[in-house]
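# Model the following, please.
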Amino acid sequence: MRTLRTGNTHTFKIEPDHVGGRTQTATFPKEQVVSPPANKKKKKTASDHYLLIGFDTEYQVIDPVDAPAVRAGEAEAKNEVLSYQFCVKRISKNDEKGSPHKHSGIIIPEEGERIAIEDFIAFAIGAWSKAFPNETIPTNIYLVGHFTRADLPAFAEFQDSVRNWTSNIRNTFISVDHHMTLTVAFDAESETVFLVKLRDTMLLAPSNAKSLNHLGEIVGYQKLRLHDDPDEELRIKENMRELIATDWPQFRDYALRDAEVCVEYAERLIRQHAELFDKFELPITLTAFGQPLVLAGWKSAGLSETQVLGREAIKSRRFIKKLGHYRTDIEQPYLDRVHWEEAFVTETYHGGRNEQFMFGIAPEGDWRDLDLSSAYTTAMSMIGLPGWSKLEIFDDLASIRFTDLAFASVYFEFPDHIRFPTLPVRTQYGIVFPRKGLSNCGAPELWLARQLGAKLKLRRGIRVPVNHDVPIFKTFIQDCIKRRGQSPKGTFDNLFWKEVGNSTYGKTAQGLRKKRVYNLSQDEMQELPECKLTQPFFASFTTSYTRAVLGELLNSLPKEAQVFSVTTDGFLTTATDTHLTKALGKPLAQSFRTARIELVGDDNVVETKHAILQPIGWRTRGSATLKPGPADTNNIVLQKGGIKTSELMEGERENRHIVELFFNRTPDQKLVYTVGIGIKDMVRHDTDFVSRSVEKYLRMEFDWKRRPIDVRDEQVDFAGKTYRHLSFDTVPLEEV
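Prediction:
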C-alpha cells in the first residue's frame, strides 16, 4: 500500500501560454466528502459509491532509445509531457441511469516539469466538486486509464510510487493486492483519506476491440481524427508539440476524449458486474467475469468445483508470524488418481493446427476462408461430468469414441494417399503432422486416425468415464450465446458476452505450458500460475476435438479442391458448396452440427470469413492477397507472420505493403522498426514508455512443416508491376 499526502487547494495552468496561459485553482469543501462508516470487524466489501477518474497524458515522443545504453545508465529515456487530462464522474449503485454530473479538464505543466499523481487526483476532484457543489464526494476512487504503462510514468516520482501500490498484468500497470491511500489535508486539524485503485481498460476490452477508438464506439463516442490522410495523421501524432502550438482547440478535444471514454466504459463494466454478481466494483480483467459465472453455474446445478475438476478440499493450519496467530487455509489439490496422470495428459495438450500448404503464388480461383463456428466453445459444450474415481488404463484403441475423455501415446503411420495426416507431434518449432511418428493426443484424433486407415500401436492410454447427461460447460455457453444474440453486433453487450464465452477455454489451459512473466512487486521473473478452472483433461479434449473436426473436413475434400493453409479453426480453400456438403456429412462434422443446434438452434458448422480470388503465402500464419474478392465482401486475407507494420496501416494499403515486401526481399534483409521498451526496464531504470529500435531478419521463407512438390516459377501482375517467384505445393513430411 502506498500512502500519499497532499493539500486541498491546487492551482495549475489549463491552457498553453501562446493562447493566454490561463490557470485554475481547484478547492473542494470538506463538507462535500462522505466517508464510509468505520467498522473494523466488517470484512472488506465493495462500495456503493465511487468517483471514477479517467486519466490520460499527451507527450512529445523522443527518438528511439538504445536499450543497453539505458540499462547502463548512459541514456535517459524521458518524453516531453505536454498535458494531463482527466474526466471525473460520480456513480452510485442505486442510480441505474448514472449521474449526468461529469466534468473533464486538462493541465498544462510548466516546461520540463511533471506533476505528482496525488496533486493530479486532488485537482481533478476539486475541479469536479466546483462544477457540482451539491454533489457529495465518495472516498473510494477508481483511477482508470487505457494502457497505463504509457501514462503512469508521466507523473513525478514514478519509479518510487509504482512499486508500492501497483502490479503488472499483461505488460501494463494496475492495482491488485495493493492500492494507494491518499490523505487530503483541509487544514491543520482535519483531513480525509481516499482509497485509490488503478484499472486499465485495455485489460477490460474484448479481444477484437482493444483500441480506445473501438471502446469509444462501444460507448457512443465517435473516433476523433487529426487528419483524413492516415500518413499525415501518424505524423501529427508523432509531433503533438506542433499540434498544441498550431491548433489548441483540436489538441484539447483530442486529448480529453481518451479520459472520457475510460470513464464511460468503466461505468458500463461496473454496472455489468453489479448486475451479475451483486458487487458494485470494477474487476481487473474481462476474463474475471467468466470464471465466477462458470463456478456459480455449477453450484446452482448442485455440483461442487472440486467434484467437476477432479480435486479435493484439504484444510491446513499454519502459524502466521506477522499476524501472531494460526490461520486455517483450504487447499484444492488434484485427487490422487488425477494427480498421477496430470503430467501425462498435459503432454497430450497442444494448440491449434497451423500449416501453410502452398508456398508463393497460388492459382487464381474462388478462394474462401472458412472457419468452424465458435469452435472451442462448441467443443467445450460436449464435455460431460467426469467420474474421476473411475479413471482407468485402457489397452484397446478400438473401444475409444471421439466423445470420450481419453488420452493416449501412440506410434502411428498413415497411408500414403492421406493428404493431411491428423496426429500432432510436438517439436521445438511447434506441432507438425507427419505421416508417421509418435503422438500424444486425445480421443477425437485417435478415433479419426483409425477412420483414415492409420496403423496405431498403443504405448499408454487412460480414460475417464463421463456422464454426458450432465454437461459441465453447456449451460454457461448457452447463456453467453443467448445474451450475446439479444444485442446488435458491435454493441457493448454483444461484444461482452462473446468475450466472456470465448475466454473461458483459455482459463482451463492457464499454467499448463510453463510461461515466465515479470512480477513487478518482487522484481523478478516468475511462472504464470494456474487458475481455479485449470484442468488439462478439459483443455486437451477441447483442442483435440477442434483439430479432429478440421482434419476430417480437410481429408474429405476431393483432390481438385485446393487447400492453401489452415489456421487454428479455419482453412482457405477452393472447395465448392457441393464439396463441403459431402465433407460435412461425416461423423465428426455431424457431431459438431448437433452441438451447434443444441447451443444456438442453427446447424452452421462453417462460416465464410473472407472471399478472395488469389492468395500468396510463405509460412505458417504468413499469407496475403494478390487479387481481392468481390467489393461487397471481406475481400482481403492477410496474416503478417510476425511482421510489424504501422498501427495506422490497414486494409488494402497494409496488404500491398506486405506483398511488395515478399516480392522485393533480398537475402539477409532486415527490417528496422520500433517497439515499446519493456515494463521491466521501465521499472528498474525509471524510464517513460519510449520506443526502442529493433532490427529483425525479414522471415518470409517456407517453414518446412511439410515437404515441397511441383516446384515451379510463377508470374503475376500486382499493383501495376509484373513479378515472378518460386512457388510449390506440399505433401506431409515422412517423419519429424
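# Going by C-alpha atoms from here, please, whenever you check contacts or count neighbours.
Fine.
# how far away is the nearest residue to Y326 once chain neighbours are set aside from E652?
If the residues on either side of it in the chain are set aside, Y326 comes closest to F319, at 4.1 Å by CA to CA, 6 or more residues apart in numbering. Using CA to CA, to the nearest Å, F319 is found at 64 Å from E652.
# who's more crowded, these two?
E652 (15 against 11; other CA atoms under 10 Å).
# Roughly how far does that one sit from G629?
12 Å.
# Show me whatever sits in contact with both of those two.
In terms of CA atoms under 8 Å, 6 or more residues apart in numbering, E652 and G629 are both contacted by the residues I636.
# show me where the stretch 101-250 of the chain has strands.
Per DSSP state E, counting those that start in this stretch, the stretch 101-250 of the chain carries strands over the ranges 102-107, 137-138, 140-145, 167-169, 172-174, 180-185, 191-200.
# can I get the ones you listed in CSV with distance to F357 and mean neighbour count?
Shown next, in CSV, are the strands of the stretch 101-250 of the chain (distance: least, CA to CA, whole Å; neighbours: other CA atoms under 10 Å):
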stretch, distance to F357, mean neighbour count
strand 102-107, 54, 20
strand 137-138, 60, 23
strand 140-145, 43, 24
strand 167-169, 37, 20
strand 172-174, 38, 25
strand 180-185, 54, 20
strand 191-200, 40, 20
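# Grab the most central residue of the protein for me.
In the chain, the residue lying closest to the centroid (CA atoms, centre = their mean) is S207, at 4.9 Å.
# Can you tell me the closest non-neighbouring residue to it?
Closest to S207 by CA to CA, 6+ apart is E499, at 7.0 Å.
# quick one: which helix or strand includes the one you found?
helix 492-509 (DSSP states H and E).
# which residues sit against that helix?
206-207, 218-219, 286-287, 289-291, 374, 376-377, 380, 476-477, 480-481, 483-489, 531, 533-536, 538-539.
# Moving C-terminal from that helix, which element do we reach first?
strand 516-519.
# for comparison, sequence B:
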Amino acid sequence: MSTKKNPAGLGGGSWEIERSGSDDSLPFGVKKTHLSIVSDVEDTDWTTRLVDVSLGNPDIKNTSLFSVLIRRVERGNVGWVSETHPTDSSEQGSEAAGQVIRTLSGQNPLWESRLAGLKGQPTCDPAGAAVPAFGDLATVRSMGTGQRTHVIGFDTEFTYVSETERVIDSYQFCCLDPTDEDVRIDVVILPLQQQRILVEDALYIVVRAAYLHRLVEDLHPRGVARRDFWKNGDYKGALDALFKHRVPLVLAGHYLPADLTAFARPARQRRGGEKYNDLLRRVTSASGGLVGLNPIRVVRRGGRSDGSRWMPMSVIVRDTMGQVAPGQKTLAALGKSCGVEKIDVGESISDMSTLRRDHLVEFLEYGANDSVIVLEYLGALWGLNTVPPVTISGGGARALRDGVMDYWGIDSPADFRMRFQGLVELSTAQAEGNDGDDGLSYYAVRDLAPVDGDANQTHTAWKKAFHGGWNACIAPGYHPYPTYDHDIQSAYPSAMASIYDVDYVGGAIDKVIKDRELTLDDFDHGPITPMVAYASWEFPDDTVAPCLPVRSGDSVIYPLTSHGCGAAQGDEVDGYRGFEGAWCAGPELYLALQLGAQVTVQIGYTMRVMDAPDGNEDGSRSLRSALRQMVADRAIAKEVFGKGSLEEQTIKVGTNSCYGKLAQDVAERNGWDAWEEQMESIGGSAVTSPYHASMTTSLVRALLLAVANEIEILSVTTDGFITAVEEIESLECFGIAEVFRNARLALADDPTVWEVKHKQDDLVNLSTRGNVALSAGGVLAKAGLKTPKA
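Alright, predicted model coming up:
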C-alpha cells in the first residue's frame, strides 16, 4: 500500500476543535491513551489529532475527547472483479470459466470501460454490433440514480461487555479525495473515555479531514457564519438559507442496525418537537439493513451567537445489505467482488477493545478495511461517488416504472401513479373532494389516495383477493421411483407480462356482477380477464384440487365448498349467517368454472382494459414491454460477464424483485422504526398495485392448480412441483398454459413454459418445502432445518 502525503498536514491545518496532546489540563488517562496511540502509529501512514468536539459547541456541556487518525492512500488495483461460475461439466472446460478480471487504478468495467480491455470478453456481438458497458444498459441506467455526490464508507468496531451493553472502540470512515479519485482518505475516530460521538461531529471531522467542503462554493472550512443566514423569527427560512451551502453526503455501511446505533443520541430538540440531528428518526428497515428514503439534514454547530459557524450536511443513508444478491450478503463476499479482501483477526473479533489496546496498527487496518469494502463495492456497482438506489430491488422497481412510462410515452411520475396505480397525491385528492377512502396503508403512508370512487372500491377488493403462493405436501412419505421437480420458467415475470393494464382514468369499473352465478361468458379475456369478486362455490365431489382460496389464520386453504369456511362465520341471526364466501381473482375463478364448480357472486367487478398505445394489441400490457427490456439486458450481462457473475446477478435480482415491489405492503408489512423502537407500516413502493399483484400471483397459482387436476403431483412450492410425470410441456392446463407460452415468447423468444430443476430415483417427502433425494443432483429442500455447527 502506498500513501500520498500532504505537506500542509492531513486535514488542512489546525482545527478549532483540536487540542494539544501535551496539554496538562487533560485528564491523565485521556492524555496517556492519546500519547500511546501517537507512539503506536509513529512509523505508519497514519497521522493523529486530538479533538474535543465540545469546544465551541453549546450542545455539549462536558469535554468530549477523541483521537482522530487520518491517512491518504493510493487506491491502486481496486475495481470490479468479474467472475464466471460454471454450473456443469461443459462449462468447466470453457475458456471464460473461472477467470478473474481486475481493473487498475479505480477504473471498473461496469461504468467506465468499453470492455476492450477485458481479457477474454467480447467487444461486439456475433453480428458485429458494439456491446455496451454494463452501466450503459437501459435497465442499469434506470436502476441507478446517476446523481453524483461524496460517498462515505462507514463502519464501527465494538466489544460487548454484557449481553445488552457494548463499548464502541472506533468509528471508521473512508471516501475519495474530491479532486483526485485515485486517492482514498481513511479516517478513524477512537473514543478516549468510552464515550460515543454525535453523528454531526463525526461527519464534520470527515468533511474537514477529506476537504469535502471545498467543492461547495464559498463554504468556509468551519461552515456558514450564523449572521449570514439567520433570520429572526423565521427558523425554517434560516435553515433553508443555510442548506443552500450544504455538503452532500452518502453515509453507507454494511448492516447499519449495528453501526448507526453506535452514535450518541442527542438530547436537544428542534422547534416543533422534531428530534435534533438523529439519523435514526429518518431511516427505515429494508433488506436486513437501515436506509434513508430521503436526504436528511444534519447540522454541526460551532461557536456562539452571531460569531458561530454552522456546517450544513445533507446525508443520504444506504446499507449494502440491500445492494447485493441473496446468498452474497457477507462483507467478505462484497470485498471479494470488488477486489478488497476482508481481513481476518481470528478470535480477536470477540474482544476488539483488547486488540485496539495491544495491537493498534492491526486494529486500524482491520477496521478501516471494512469501510473501504463498502466504498469500493458501491463505486464498482453504481459508479464512483454516485448515489446508490435505496436497494437493488428498489432499483428494479425504478427500472420497471421507467419501462412502463416509455411504453406509454409519458414522463411524469404523477401520470404514472394515476394510470398504473390509480393513485394521486393526497392534496390533489382532497382538492377534488375524494377524501373518503379507507386509507389502505400501502398508499396512506406515502400521502397518496385513490383517484376516484372506482379506484377506491377496487383497490380494497384486490387487496382482499391477494394471497401468496400455493405450497403443499400432497403425498408425504417415501417414493422409491423416478420423480421430476418441474418449475415454471420465470414464473412471476411471465405472469406479470400476461396482465392487461386497467384504465383508471375516467372510472376503472367496466361491469358490476351482483347476486348471480358466474359463467364463462363473463370472461372476455379468458383466464386473464381482470375480474375480482366476493364469491361462494361448490366444486364437484371428485375434484382433485379445488382452486379458490380461503384464508384461515396465517394459511390459505382450498376447500371443495365455501360453505362453513368462508369469510362470514359466526352465529346465525334470524336463520341467516351471512354470505359464506371469499374475495377471489379472475384466473382462479376462470379455472373453477372449467373444473365444473358452481360459483355465485355476491358482488364483483370486471375492470376496464386500457387500450394499447400503438393500437396493435388487444389491450395495454405495459409490464410486458418493461420486463422485455430487463430480460434482454440480463442476457447481455450474462453473455459478456458470465453466468452467475455479479453483473448478471444484479439485473436478475432487480428483475425478480419487481413482483415483490408490485405487492409491497398490499398484505400489510411492517418495518422497524429505529427511533420509536417499534414496528410500523413500510408503505408501498413506487409501483405497488393491488390489481397487478393479485392478478400475478393468482395466475401462477391457477397454472399449478390446473396441473394438479391433470396429473398426480406429490409436492408443490410457489412456482414448481414434484411429480412422476416427465413430459408436461404438452399440458394445456385448461387454456392457462397458453397464456404463459405467449408471455415466454414475448419475453425470451421461447414458448417453453417448464424446466426440470431436479430429477431423482427416490424421494422422501417430509413436509411442505421438505423434499430429500439420495440421487446425485436430486432435490434437497430442507424446510428451514439447519444442521448444527461443530
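# picking up where we left off before, trace the residue nearest to S207 of structure 1 over to structure 2, please.
Aligned by TM-score structural alignment, E499 of structure 1 pairs with V653 of structure 2.
# Number of residues surrounding that match?
Count around V653 of structure 2 with other CA under 10 Å applied: 19.
# ok, now how distant is V631 of structure 2 from V187 of structure 2?
42 Å.
# Kindly report the same for A399 of structure 2.
A399 of structure 2 is 36 Å from V187 of structure 2, by CA to CA.
# what comes up buried for the helix holding E499 of structure 1?
For helix 492-509 of structure 1, burial by neighbour count (16 or more other CA atoms under 10 Å) applies to 492-505, 507-509.
# That one vs structure 2, mean deviation?
Its aligned residues in structure 2 lie a mean 2.6 Å from helix 492-509 of structure 1 after superposition (mean CA distance after the TM-score superposition for structure 1).
# Structure 1: which residue goes with L331 of structure 2?
Under TM-score structural alignment, L331 of structure 2 pairs with L212 in structure 1.
# wait, doesn't its match sit right on R257?
No: using CA atoms under 8 Å, L212 of structure 1 is not in contact with R257, being 9.5 Å away.
# what ranges do the helices span in the stretch 351-500 of structure 1?
375-380, 443-451, 474-485, 492-509 (DSSP state H, counting those that start in this stretch).
# For E80 of structure 1, find the nearest of those.
helix 492-509 (35.3 Å; CA to CA).
# and the closest one, how far from the chain's centre?
Computed by CA atoms, centre = their mean, to the nearest Å, the chain-centroid distance of helix 492-509 of structure 1 equals 10 Å.
# swap in stretch 638-646 of structure 2?
21 Å.
# go on, stretch 346-357 of structure 2?
Per CA atoms, centre = their mean, the centroid offset for stretch 346-357 of structure 2 relative to its chain is 33 Å.
# Using neighbour counts, pick out the buried residues of that stretch.
Those would be 349, 352-353, 355-356, for stretch 346-357 of structure 2 by 16+ other CA under 10 Å.
# Report the separation between the two terminal residues of that stretch.
16 Å.
# same question, stretch 446-457 of structure 2
19 Å.
# If you count neighbours, what's buried in the helix or strand containing R401 of structure 2?
For R401 of structure 2, the host element (DSSP H and E) is helix 392-408. By neighbour count on 16+ other CA under 10 Å, the buried set for helix 392-408 of structure 2 is 392-405, 407-408.
# Where in structure 2 does the helix or strand hosting S540 of structure 1 fall?
Taking DSSP H and E as the criterion, S540 of structure 1 maps to helix 536-556. On structure 2, the counterpart of helix 536-556 of structure 1 by TM-score structural alignment is residues 690-710.
# Next, the buried residues of that stretch.
Neighbour-count burial for stretch 690-710 of structure 2 [16+ other CA under 10 Å]: 690-709.
# Okay, strands next: where are they in the stretch 301-450 of structure 1?
314-320, 325-331, 353-356, 358-361, 367-372, 384-386, 392-393, 405-413, 425-427, 430-432, 436-442.
# Counting neighbours, show which residues of stretch 357-365 of structure 2 come out buried.
Result for stretch 357-365 of structure 2 [16+ other CA under 10 Å]: buried residues 360-361, 363-364.
# Mind checking which of those land in helices?
Among the buried residues of stretch 357-365 of structure 2, DSSP state H puts 360-361, 363-364 in helices.
# which of those residues lies closest to P388 of structure 2?
Nearest to P388 of structure 2 among those, with distances taken as CA to CA, is L364, at 27.0 Å.
# how near is the closest one to R166 of structure 2?
Taken as CA to CA, the span from L364 of structure 2 to R166 of structure 2 is 19 Å.
# Over to E648 of structure 2?
With CA to CA as the criterion, E648 of structure 2 and R166 of structure 2 are 40 Å apart.
# same thing with Q172 of structure 2?
Q172 of structure 2 is 17 Å from R166 of structure 2, by CA to CA.
# Which of these two has more residues huddled nearby?
The residue with more neighbours, out of Q172 of structure 2 and R166, is Q172; 28 against 13, by other CA under 10 Å.
# right, and the secondary structure at that one would be what?
strand (DSSP: H, G, I helix; E, B strand; the rest coil).
# Which residue in structure 1 aligns with it?
Aligned partner of Q172 of structure 2 by TM-score structural alignment: Q85.
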